[in-house]
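Novice: output the structure for:
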Amino acid sequence: MDFKDQIIQLSEKIAKQKDNIATEEATKTSFIMPMISALGYDVFNPFEFVPEMDCDLTKRGDKIDYAIMKDNTPILLIECKHCKQNLDLHSTQLAKYYAASNARFGVLTNGVEYRFYADLEKQNIMDEKPFLIVDMLDLSDSDIEQLKKFHKSYYNEQDILSTAQELQITIQIKDLLNKNFQQPGDEFTRYFVKCLNDWKSSSKLIEQYRPILKKSIASVINDIIADRLNVAMKTNEDKVIETVSEEGTSCEKTVETAKDLPNGIVFQDEEKGIITTQEEIDAYNIVRSILRQYVDVKRIQYKDHKSYFAINIDGSTWWWICRIYIGKRNRRIGFPKNGYKDNEWIDIESLDDIFNYAERLKSCLDIALGEANYWKNKK
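Specialist: As a prediction, this is how the structure comes out:
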């Protein structure tokens, strides 16, 4: 099982068990130690993992819950809380332990949320703001990639530090935007007042503009969502036209259904449980753009299935070039093997990664064309 699968599996476990975890110790055992193991560290090896490590500056016997070690030096301190605890109340405790060690990174966690800190502003003094926040109940591919940097096999202190400041600033910008989008602050509103009034502003204008700015932001966001929906519907209409000409499917019925689809979905067959997403269409268009120089692009078609999206030649389920799988937390591209008896799945981070497999796609196209020509000639 690869790292991503381990993290996703742990995420699913947390979602199922969090309401039944009664103590901090249970949180450590059920959620936090499995995370440490997923990061490649042996929790039974004292050279890698030290529970209750001394972090005593005040002679009070202060101890950090866990320390990850490398070459007899702590590289990551982990302070643990019960899974229902609010972490906002405990960052100062971690900062105190941090100052008593030589570690460059510290983690405050309740097993559900992980906040990663560094000492970017002043070495050995923990920054006030984390540079990475990972919510195990709301994981993204980016979160998993950032976690992977702390894996024993990939850990590189300087690489992490080089990206930590950008991540830290990104978190703060997102937080600032969220707050101002919900309730525009004075300075945020003043910027727009000045832009629209020859760089003049006043308290009266700020109060006048604030509710208008809030409505305008909401309107812009809604327009962006609407544009995305319109693109999805247009793509679906294009698909319907193709389907009509080849299979005789009712155009009016399918287009009407498209109008009621959620954002990001361009076609849905409720009876068969098939959902075609905009991302799958985007992947299809990428493959077509790669292969159009080798074959009439009209021959490159697709057929969606319940568990994968297949791109083929001439609409045949037999002569397929590749398969696309897009899940909530991972994406994969599959290629035929052993004369279509098997297929090889390869993880991709984004749809743009498909361009990295241009040569493989060309080889698979040749196989599909060869099969198609053989069977057509045989008829």
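Novice: CA atoms for contacts and neighbours, from now on please.
Specialist: Noted.
Novice: does Ile78 touch Lys63 like I think?
Specialist: No: counting by CA atoms under 8 Å, Ile78 does not reach Lys63; the two are 10.6 Å apart.
Novice: between these two, who's got more neighbours?
Specialist: Taking other CA atoms under 10 Å, Ile78 and Lys63 do not tie; Ile78 has more neighbours (25 against 16).
Novice: Proceed likewise with the subsequent sequence, for comparison:
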Amino acid sequence: MDIQSKLKELSEKVDSMKEQIQTEEATKTAFVLPFINLLGYDIFNPTEVVPEFTADVGLKKGEKVDYAIFQNGIPILIIECKHWVESLDTHSSQLIRYFHVSKSRFALLTNGVEYRFYTDLEEKNKMDDKPFLEFTITNLKDSIINEISKFHKSNFDVTKILNNASSLKYTKEIKKVFNSELIKPSTEFTRFFASKVYSGRLTERVMEQFGELVHKAINQLISDKVNDRLQSALHKETEQQIEENIDEVEISKIDTTEEELDGFKIVVAILRRKIEHERIFFRDTQSYFGILLDNNNRKPLCRLHLDGGKKYLGLIGENKKETKVLIETIDDIYTHEEALLQAIDYYE
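Specialist: Just a heads-up that it's a prediction; the model follows:
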């Protein structure tokens, strides 16, 4: 089972069981340990996952972090856990102390539902105040799953995670700021746009008016962009439906003859000297009887034109250009076996 499937399974478990989890210890057992396990670490191996890891700070002895994950004898991730009903906002300072004395470059604060990953982007060996990766396990997006997978035992690479952590952290913070401006534009945000379009003096009254205008304009712009995307998607879906309907109409007009099927059998008999007969397909159209490699329209092998007064075999050249040759009967196909076999080489 891949990590995406395991996360989905854990997500469903958390969602269905959390109301029954009454303590911090139960949270660890039911939610946090399974998360560590799906990252590929053996929770029963004390050289890999250490519970109650000692993290003494200065004169304070006996300080312990809930778990430390080790790799090659070095801690790579320390984890502090809380009861799932607790908010994590007031507990990061505790983890900061543990981070400072450990050799780990990463720390995780979790209540089994919310997960916050930290590192030391701003000052080495001092945990940042804000996490670079944050998610709720019951509401995972593919982009987040991709980031979680980087902590898997088989993928773990400190340098790669750190290189990406900065981008993740500041992108997340920018999105938060922008979302806040969408709800209520700040003076600086309003002034930026007002100065671009208004040539007069930006008085308090003017700024108040522009605050409303900026809020309205940006939200309308986003709405228009979303509608454009929806219309584009609907247009493509409509075009696809029309094409399918046209194909159905064309198919209903096609009458595959016994002669065409006999011709197909002759072509198969020739081509199977080079390829398995299961790879040879036909598609009958109103214009010709096409014979294809791997049922792919972009891999034509030859075409039979048998519905008119004269019969033709369409041979396919290297540039996929068709050359029609006159045949008296379908048995004449055998005389062109070299050209037919050559067509396979264009795709193999």
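Novice: residues in contact with stretch 66-76 of the second structure?
Specialist: Applying CA atoms under 8 Å, 6 or more residues apart in numbering, the contact partners of stretch 66-76 of the second structure are 41, 47-53, 77-81, 102-106.
Novice: and it, what's buried?
Specialist: Tyr67, Ala68, Ile69, Phe70, Pro75, Ile76 (16 or more other CA atoms under 10 Å).
Novice: aligned partner of the fourth one in the first structure?
Specialist: Applying TM-score structural alignment, one finds that Phe70 of the second structure aligns to Met69 in the first structure.
Novice: so that match sits in a strand?
Specialist: Yes: membership of Met69 of the first structure in a strand is supported by DSSP: H, G, I helix; E, B strand; the rest coil.
Novice: surely Ala107 of the second structure touches Tyr115?
Specialist: No: the criterion here is CA under 8 Å, and Ala107 of the second structure misses it with Tyr115 at 10.4 Å.
Novice: more neighbours, these two?
Specialist: For Ala107 of the second structure versus Tyr115, the count of surrounding residues by other CA under 10 Å is larger for Ala107: 25 against 18.
Novice: report the central residue of the first structure.
Specialist: Nearest to the geometric centre of the first structure sits Ser140, at 2.3 Å (CA atoms, centre = their mean).
Novice: quick check: the counterpart of that one in the second structure vs Ala55 of the second structure, distance?
Specialist: Mapped onto the second structure by TM-score structural alignment, Ser140 of the first structure lines up with Lys141. Counting by CA to CA, to the nearest Å, the gap from Lys141 of the second structure to Ala55 of the second structure is 34 Å.
Novice: swap in Ile251 of the second structure?
Specialist: 74 Å.
Novice: the equivalent of Ser195 of the second structure over in the first structure and Leu177 of the first structure, how far apart?
Specialist: Structural alignment (TM-score structural alignment) places Ser195 of the second structure against Lys194 in the first structure. For Lys194 of the first structure, the distance to Leu177 of the first structure equals 19 Å [CA to CA].
Novice: would you list the buried residues of stretch 66-76 of the second structure in TSV and tack on distance to Val267 of the second structure?
Specialist: Shown next, in TSV, are the buried residues of stretch 66-76 of the second structure (distance: CA to CA, whole Å):
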residue	distance to Val267 of the second structure
Tyr67	68
Ala68	67
Ile69	63
Phe70	64
Pro75	66
Ile76	63
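Novice: nearest to Glu147 of the second structure, of the residues you listed?
Specialist: Nearest to Glu147 of the second structure among the buried residues of stretch 66-76 of the second structure: Ile76, at 16.0 Å, using CA to CA.
Novice: how about the closest one: what's its closest non-neighbour residue?
Specialist: In this structure, Ile76 of the second structure finds its nearest non-sequential neighbour in Ser104, 4.6 Å apart by CA to CA, 6 or more residues apart in numbering.
Novice: for that neighbour, helix, strand, or coil?
Specialist: Secondary structure, three-state DSSP: Ser104 of the second structure is coil.
Novice: residue contacts, it?
Specialist: Ser104 of the second structure neighbours (CA under 8 Å, 6+ apart): Ile74, Pro75, Ile76, Leu77, Ile78.
Novice: near Ala165 of the second structure, how many other residues are there?
Specialist: Counted with other CA under 10 Å, Ala165 of the second structure comes out at 21.
Novice: how close does Thr73 of the first structure get to Ala67 of the first structure?
Specialist: Taking CA to CA, one finds Thr73 of the first structure at 9 Å from Ala67 of the first structure.
Novice: actually Lys362 of the first structure, sorry about that
Specialist: Taken as CA to CA, the span from Lys362 of the first structure to Ala67 of the first structure is 49 Å.
Novice: so what's the residue count around Asn111 of the second structure?
Specialist: So Asn111 of the second structure, with other CA under 10 Å, has 22 neighbours.
Novice: what's the matching residue for it over in the first structure?
Specialist: So, by TM-score structural alignment, Asn111 of the second structure is matched to Asn110.
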